[in-house]
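# could you work out the structure for the sequence below:
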Amino acid sequence: MGRDAELEWLAGLLDSVRAGTPSTAVIGGEAGIGKTRLVAEFTRALGPDVRLVRGQCVDLGDVAAPYSPIKGALRQLVAQVGAERALDAVGPGRAALMALLPELAAVDGGPAGEVVITPGGAGSGQLHEAVAVLLETLSRDEPIVLVIEDLHWVDAATLALLRFLLRSLGSSRLLVVLTYRTDDVTRGHPLRSFLSEAERDRWVERRELGRLDEAEVRALVGTLVVDDALSDQALETVFRRSDGVPFFVEELVGIDGCRDEGFVPDTLRDLLLARYERLSDEAQELLRLLSTGGVRVPHALLSEVYRGTEPQLESAARESVLYGVLVIDGDDYAFRHALVREAILEDLLPGERARYHARYAEAYEAQAAAGGRRLAAEISYHWMGARDPIRAFPATIHAMREARAAVAYATSARLGERALELWDTVPDAAHIAGMGKLELMGRTASQLRHAGEGERSLALVKAALAECPRDDPQYPRLLRDKAQYLANVGRDGSIPLLEESLAAIPDDGSDASEELRATVLTALAGRFMIEGRTAEAVETADAAYELARSIDFPRYASVAMNISAVSRAARGEVDRALVDMDRAHALAEGDGAALLRYWVNASDLRYLVGDHHEAVRLAEEGLARARAQGVERSSGVILASNAVDPLFALGEWERADALIERALALDPPGPFRIYLQRAKLWALVWRGDAEHAAELLRQYRAAMAPVMQVEMQTRLAVGRVEVEIGLATGDLPQAWRDGRGVLDEPVLPLAGYAEPLLWAVSRVIAAVRADPARVGEAEASEILAAEPRLREMLGRLSFWPTHGLWAALVEAELAPTAAAWQAAVDEASRESAPQFLRPYALLRLGEAQLDAGDRAGARDALQGAFDAAVVGGVTAVQTRAARVAMQAGLSLDGASRRDGLQGVAGVAGADDAGDAVAELTARERQVLDLIAEGLSNRQIGERLYITGKTASVHVSAILRKLGASSRTEAVYLARATR
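All right, here's what the predicted structure looks like:
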């Protein structure tokens, strides 16, 4: 009733799915508003061409069973298509699917419950990928509607999987329908962030159901009371007391037809319990027992926990169904509404509640002993409800292991935290758990880290270290873990912790000690490499390699050799580095984690030395292996993102853009996200949308800062983009602040990343020398005085294979003669140079020739810049070349006045700068006049009695509207129209 628009909306989404566009409908609303009824009406009308599967989130307190609604839906899907078809459809992910549904192992020829995720796989990413592939493959046969209800009770593992599915199933015919109760999603609920993220996805639509108006309530009552119409007074009473909530309307009408207001309960609780309280004592006891088990309970389970005879159970159940408290759904008994169940549950006496929970716990233990399903989470929950920590503890430990086996890291971590809370209440807890408390703390911290809970993992490992004696075998492991967790959250301090861990490892020659030593040495070498301490990185990595080889530990031998190669390259031993990287590849053969690290670092190294085609080939080779391992949309996407920079260098902008957007949509880990964001910003600058890049940079800065602090590579790469954004938007003071740090690096910076940044900084120096008024007097003096330091730093990096290119560009920027820019053009024309640099160098050559009075030469150079920029997609250079030619009165083939004024005012059909000037506000015209006087943003602010930040906003708007790349150009374009 009153949901025609919503039904039409869902039907429209299904039509889109049939046509090949996946969709997700998120339906929210308060309790009783009709979410389940709406979904039921929609699914009832599905045609035979659609496959329907459902999942139900379960209320198991703070720690629900991992993947419970997903497993329920997938079991339905397997039952519909057959286990053989499902395993064939999932392809390389069959092991991961069997880890989720262990009963499939019997079909595959293995023992049920013994399947584990393949070594070197990507954990939860591999499982997520398996589910995605299964749904996508089967949806090609028939569209699939996947319904997950009561998302407010969702477990963390399911939420992570749903987040992945919504972003990755772009080529499927899948309609996901999610429902949740809005009044249960309070501040801090994990569903809040999920809903916020989902709304930004173009395939997700969210609606909240509203209450019925008076006319709709009257119509609803008319469908419920068919034998005798209610009086207007009774109808008004129903509307007023129900407040337009459909479930309450039904309950009110269900009380003797609600013909007398004296029958209307005073409170919501009384209303919810009205039907229940009219039942016999036997039926009420059954409902109290049933409410302890959940919203729905299978008949077989209810028979196990019920203490009466089977006829008594059937009689009480039949009575409850007749009175409209229960409904029968297949083999399950379910409450007609969760609100009724919650009201009955709250009515239980404490002792009664504990007894019922104990019965369920014992019944689940019996089922688990019989085999077939993982039920430890349910057992733990019910023993906790029974207030029996001694029996809850082993179940919790078992549930933690089950969740870990299913790579449900967040659930495993929460169960670990529950076990730690119970530890001191359980006699001989270490014996029961099979591990000491410190080991349990360490494992729980590890699960928190895998679940993305970096700060909580760090806090727990700190607590473990505080309790751990220094001579305990766990001490060096905990130190190593703390170092890793610090790095994960972007904090420094990892190196001293790893060194302390190394010193604490017993020198007893045992396999365990030597393996731990190899892992710590490798981790330490990696941190040295990331922080740019290349000499120490090489020495430590070589030691780690020798140790790993001596104890036959090929994974760490490969990783150590990989780190050594990258570090040797950073100090100029490029030829040996390339050879050693090949050795790392051979050592990694068959090990997914080591291979992934090889492809990432090998492709990056090839890019930095100018071998862009090989860099792309290596990244694609890694992606092919990821596809074979069933992790194409998780680890594979992250690996593919490493091809972005070489693709940019080759001028394949669209292909690189697609990789960036695809990878960002899948929510990669923090550092990878920053690498992708940095690439996105850089592309926006060179494709002519610097203002958008500046806006995004303001959003990204806070997240980038901690990673930049501990990773030199990120610090240099992001620094370059920040400087180029400042240059493109005319904010030279900010560009200088963002770039000057490279001149003060405590160790020699990584040449492959440092030289492009030094070039960007040289452009700032050149711009300030050309127009010192664009910055303050003191800052201009500081910037111009930095040139000798920049030249000295560049000279120290002369060992790098691409040094000639960057040195020529820097020299031309700082001494901009036609000869210097011709030399830069020659270097930028080499195959190893990024393609976008040649049109830029030609542009600058044309400008230098104009300054020298060589108009013919300038025209040829600008024409070359324009043509190369058009072919290479370098929009920023194309626009600037056309504008420079227009201002000089030179005509370029293929260029129009519109090219020279691209982006002006953002108005379709703008043909000249005069239109753009007309778009300026009165305040912007005032600011433009002060720009013409050479005032800085701060000085403009003082003159107009506004803040310097506000002045900067006005300047940015002026540059955008005029299509100018600098303040000077803005003044020129404005004057040209007067």
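# only C-alpha atoms for contact and neighbour calcs from this point on.
Fine.
# now the helices for the stretch 151-300 of the chain?
156-168, 190-199, 214-224, 232-242, 246-254, 268-273, 281-293, 299-305 (DSSP state H, counting those that start in this stretch).
# ugh, typo on my part, it should be the stretch 701-850 of the chain
Counting by DSSP H, counting those that start in this stretch, the helices of the stretch 701-850 of the chain are 712-729, 732-739, 751-770, 777-785, 787-796, 803-814, 818-828, 837-851.
# could you do the stretch 351-500 of the chain as well?
Here the stretch 351-500 of the chain has its helices, by DSSP H, counting those that start in this stretch, at 376-385, 389-405, 409-422, 429-433, 437-450, 454-467, 474-488, 494-504.
# JSON lines please, covering those and showing mean neighbour count and distance to Leu862.
Converted to JSON lines, those look like this (neighbours: other C-alpha atoms under 10 Å; distance: least, C-alpha to C-alpha, whole Å):
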{"stretch": "helix 376-385", "mean neighbour count": "26", "distance to Leu862": "70"}
{"stretch": "helix 389-405", "mean neighbour count": "23", "distance to Leu862": "62"}
{"stretch": "helix 409-422", "mean neighbour count": "24", "distance to Leu862": "58"}
{"stretch": "helix 429-433", "mean neighbour count": "15", "distance to Leu862": "74"}
{"stretch": "helix 437-450", "mean neighbour count": "23", "distance to Leu862": "53"}
{"stretch": "helix 454-467", "mean neighbour count": "18", "distance to Leu862": "52"}
{"stretch": "helix 474-488", "mean neighbour count": "23", "distance to Leu862": "47"}
{"stretch": "helix 494-504", "mean neighbour count": "19", "distance to Leu862": "51"}
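# how about this one, so we can line them up?
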Amino acid sequence: MTSHLIGRDQQVRILQDLITRTLDSHGGLALISGDAGVGKTALAATAAQHAQSRGLLVLNGACWDPGSAPDYWPWVQVVRALRSGASATAWEAGNEIGSSLSIMLGETVMAEPDEFRLHDGVTTALVSAAHHQPLAVVLEDLHWADAASVRLLDFVARHTWFERILLLGTYRDLEPVWHEHPVHAVADTLLGKATTITLTGLGRDEVGTLMARHTGHEPTSDLVSEVHRRTGGNPFFVEQTVHLLAAGDEITAIPPGVADVVHQRLARLPAAEQHLLETAAVAGHEFHRGVIAALSSNPGSVERLLPDLVAARLLNALGHGRFAFAQDLVRETIYRGLPPRQVCAAHAAIVHAVTRHPHLGASTLPSELARHAQLAGTAIPAGRAVELLLAAADDADRRMAVDESVEHHRRALDTVPADDARTIVDVALRLGTRLRRRRGRSAADAAFTRAAAAAREVGDALLLTRVALTVYRRDLTGEDHVGLQLIREAHDALGLAEAPGRRESDRDGGEEPSTDRLLQELATHGVVEARRHRDDNALTFALRALHDVTWGPGTAPQREVVTTELAQVGHRTGSTESDQFALSLRWVALLELGDARYLGAHHEFVALAMSRESPRYALAAILDRAIVATFHGHFEGADALLDQATGHAGFDQHWTFVVDHLRWALRLMQGRYAELDGLHARLAAHDPRHGQLVAAISTVQRGDVPTALRHLVESSGQAHPYPRIYVPLWLRFQAQVAAASGRRELCQQIRAILQPYVGQWAVSLYGCDISGPYQHWCAVLDAALEHWEDAIVGFTAAGEAAERLHSRPWSLQARAGLALALIGRGQATDAEAAATLLNDVERESIEVGMNGLVEHIRQARAPAIAPVTAADGAFRFDGQVWQVSYAGRSVYLPDAKGLGDLHQLLSCPGQEVAALRLVERDHVAATAHLGADPVLDDAALAHYRRRLAQLDEHIDWAVARGDDGVAARHDGERAALIAQLRSAVGLHGRSRRLGDDAERARKAVTGRIRAALRRLEDHHPELAKHLNATISTGLTCTYRPPTKVSWELR
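The predicted structure is shown next:
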């Protein structure tokens, strides 16, 4: 290519070769560096012109001053250029990646992104377009680039190396800002893969040639030497000097720095034009003429002066009323030359103008306005500056610019006056919340610590309470020790331990109140105080906190009351945020109560969330729709919604956790067990205990009962195995593992714990987990206990409850359980009814996609309702003599306890039967399920105590609200539980020990069975051989034949 550039022939050849390579093979990355004005832009423009002439599609993007442009701004320009410049086919091919490009263009508002997905989307669009036409992407002034744009450049460079895409960037490597900029952090990586072109000043002869080009005649040798000396060969400085010389200035009037050159040139302008440029320099590199006009004492003159400045090449017209400085060095020089007081006043004037004229707000980015407010210093009240910085942070959240949002919050926190404790607390909590959700726990804790310090400094107990509740609520694991300390500190500061309504046992010598109790008292106190002071903002916070800390089985009525009041406050204050929050949780409370109105409340929330520009609630609506889709059995729709939510959740710790849990619940319901392990690992990375719990549920559902029992034993030994938001899920697991193990005492204990919640649904994690009706799990335990009538009634009720709420999956599970209970009861028509029911459930389960339930039905059907055939053997007892038959031979033996033990084991092949149960078949041993281990007995007592504590809270709640009827019912249950608890302990309240009885039972049963087998060796060797090979004894005994053996047992 022929270049008009002077002194850049070698650099032009390098770029020419890269363009040729891009056409023939692949592109790459080229970086042009150098000082300001050295010709980087001119060289890049020349390369772009040549690329365009060779058939490449050129896409341009320029970076702005740091802090005044949104994240990804240069790439927004590139994507816009791609859309306008590429062929329709190429654009459509690239845009198939979905929402990433529309989000970057500002056409879609969403929650925080998955940065990888966004980067991949842009890269895919470029690659797709390059398959139709080679590309040259030119990014100017990378020294001003935001961190997100730099990471995207690095990503694109890595993933397009072998595509026909040439990436060309310019940056000032000698700028002081460069060494503090995020570009510098990845410079080595970029430079390592880039073709680097470093521009320096022109030589003396080249300066002379450049001067001659601009003046039209050859300058003298002395003049060239002087200009070269003064400018260092910087083309821009040379050009500026030549312009001044052409205007009549002497060489001696040319100062050594560009600032003086610019000042002299500006001095030649009319005063009105100078003043306009000064105002524009404060407005920024790019500005809207309306802002300048609003600040002018003569707005009409602005329309006249702007074209003159464009003609003078000081400004460029961008269209739509926007202009930009032709050289940013000019703007910088003007700006730095203004008196500080004038600069602050001008920034403040811009803020006031945009505020007074709403139409200007549409053309002013929130980040620009926040920058002006901050640079205005004391000319703008600190409170207003903080307000604008927080507005910019919210805007950044909507645009998925996470780094930008955090930075705005940090600046806001730095701007808050030191004596404004309330605002410090508010901003610090906002910052800490965002940092924690981004997995920046240490930085988040620092922000929370500052909030707590501010509250302590002013001695405001209510403010400290707000900090404590916020910090603790932000951690779902329940292991936030900093939060626990704050809770106790706030509780003491409020003097709640000495409150008149507190029971004497709590104040004098009683057990220390639980964390849940302290949280509820803090939140309740906050509600009472907010109502008393008629402070709706404080009431909103306190009600939300009260809802969260109240969560647990049996608390849905209280939570529905809270959400109703919260909605009323939202209506009163016009807060859509409160409305949305209340609706999002009201439908959950209604579902938990088994109230079919939940679906209407759910639809109302989704409609409201999708109608407002609230990315967080838009994502919440998607997730809620996925929850309900799974609940209704629309699995494909749920999967699609979770895929959509995955892209929106991005790196947000909370939302990623929610998506993973919902995916786990869906896969478990589908019976796609092979996909669960990866989800267990991801959930455990967020919260190890949560990961262990869901893995244990998956384990018992897959049939690995011993592993699930180990988790039950280990967890039950802890005082508080799981936080209250997990308790329903924990109860579901206990019911499943108890029933699967067949351990009667464990089944009875869990059945008693679940009984108070019959009629409600097991809902955990603020509605993110729906584990079926408690009635269903009671029926499962009844079936395990062979209480067939209770199981049939329970499964019938559970199925009806599921039908009322349109939950096809839980209806199918209840109907399957009902069929198996009918088989277990074994009345005249039960087998036929069960067979019909199982056939219907199997067919519908296949339709829905519940493969696990289908397999369960098929496994249960074969032995349960297979046609009657001749038995392989028999154990019959007439009250005195046993008739035993096997392999075609029968013998008669006198009664012996060992034969009775064998009869019991043969009746449940493959199941473990406790030795203690065999010893006392007519008497349920208190500790048979654990043999010599007392842990589960302790766990049961812990359950009783937790339920008593919960009843105390319910009673307090009812009394506070004046509901004596509810208080009386809870008090009756409390008295009954205390009576049961007394019967379950020994003298002086000591728990019964299990080991002695279990060990004696093991020895007795082992001896009895061995004696019976020895007798059979004498009388029926074939049967003795079979039983010796298939019977195992110990604390538990089992009959496990290698193949199915049919026994007639009477």
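# if we can go back for a sec, right, and the helices of the stretch 151-300 of the first structure - which one's nearest Arg938 of the first structure?
Checking the helices of the stretch 151-300 of the first structure against Arg938 of the first structure by C-alpha to C-alpha gives helix 190-199 as the closest, at 37.7 Å.
# which residues sit against the closest one?
By C-alpha atoms under 8 Å, 6 or more residues apart in numbering, the residues outside helix 190-199 of the first structure that reach it are Leu151, His152, Ala156, Leu159, Arg163, Leu166, Val185, Thr186, Val204, Glu205, Arg206.
# export the helices of the stretch 351-500 of the first structure to CSV and tack on distance to Ser280 of the first structure?
Shown next, in CSV, are those (distance: least, C-alpha to C-alpha, whole Å):
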stretch, distance to Ser280 of the first structure
helix 376-385, 26
helix 389-405, 34
helix 409-422, 39
helix 429-433, 44
helix 437-450, 48
helix 454-467, 50
helix 474-488, 58
helix 494-504, 66
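# for those, which one sits closest to Asp860 of the first structure?
With C-alpha to C-alpha as the measure, helix 474-488 is the member of the helices of the stretch 351-500 of the first structure nearest Asp860 of the first structure (51.8 Å).
# packing partners of that closest one?
Helix 474-488 of the first structure sits against helix 437-450, helix 454-467, helix 494-504, with contacts defined as 3 or more C-alpha pairs under 8 Å, 6 or more residues apart in numbering; DSSP states H and E.
# picking that back up, can you tell which of the helices of the stretch 151-300 of the first structure is closest to Ala65 of the first structure?
Using C-alpha to C-alpha, these put helix 156-168 closest to Ala65 of the first structure, at 8.9 Å.
# list of residues touching that closest one?
Outside helix 156-168 of the first structure, the residues within contact range by C-alpha under 8 Å, 6+ apart are 24, 66-70, 128, 132, 190-191, 194, 198, 201, 203-204, 408-411, 633, 665-666.
# let's see 7 Å
Applying C-alpha atoms under 7 Å, 6 or more residues apart in numbering, the set of residues contacting helix 156-168 of the first structure from outside is Pro66, Tyr67, Ile70, His128, Ala132, Ala408, Ala410, Thr411, Arg633, Ala665, Leu666.
# among the residues you listed, which lie within strands?
Per DSSP state E, strands hold no members of the contacts of helix 156-168 of the first structure.
# can you select the buried ones from those in PyMOL?
A single PyMOL command is used to select the members of the contacts of helix 156-168 of the first structure judged buried by 16 or more other C-alpha atoms under 10 Å:
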select buried, resi 66+67+70+128+132+408+410+411+633+665+666
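# could the helices and strands packed on helix 474-488 of the first structure go into a markdown table alongside distance to Gln677 of the first structure?
As requested, these are arranged in a markdown table below (distance: least, C-alpha to C-alpha, whole Å):
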| stretch | distance to Gln677 of the first structure |
| --- | --- |
| helix 437-450 | 22 |
| helix 454-467 | 21 |
| helix 494-504 | 25 |
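# those: which one's closest to Ala812 of the first structure?
Across those, Ala812 of the first structure has its closest neighbour in helix 494-504 (40.5 Å, C-alpha to C-alpha).
# and the closest one against the second structure, how far off on average?
Mean deviation of helix 494-504 of the first structure relative to the second structure after superposition (mean C-alpha distance after the TM-score superposition for the first structure): 4.4 Å.
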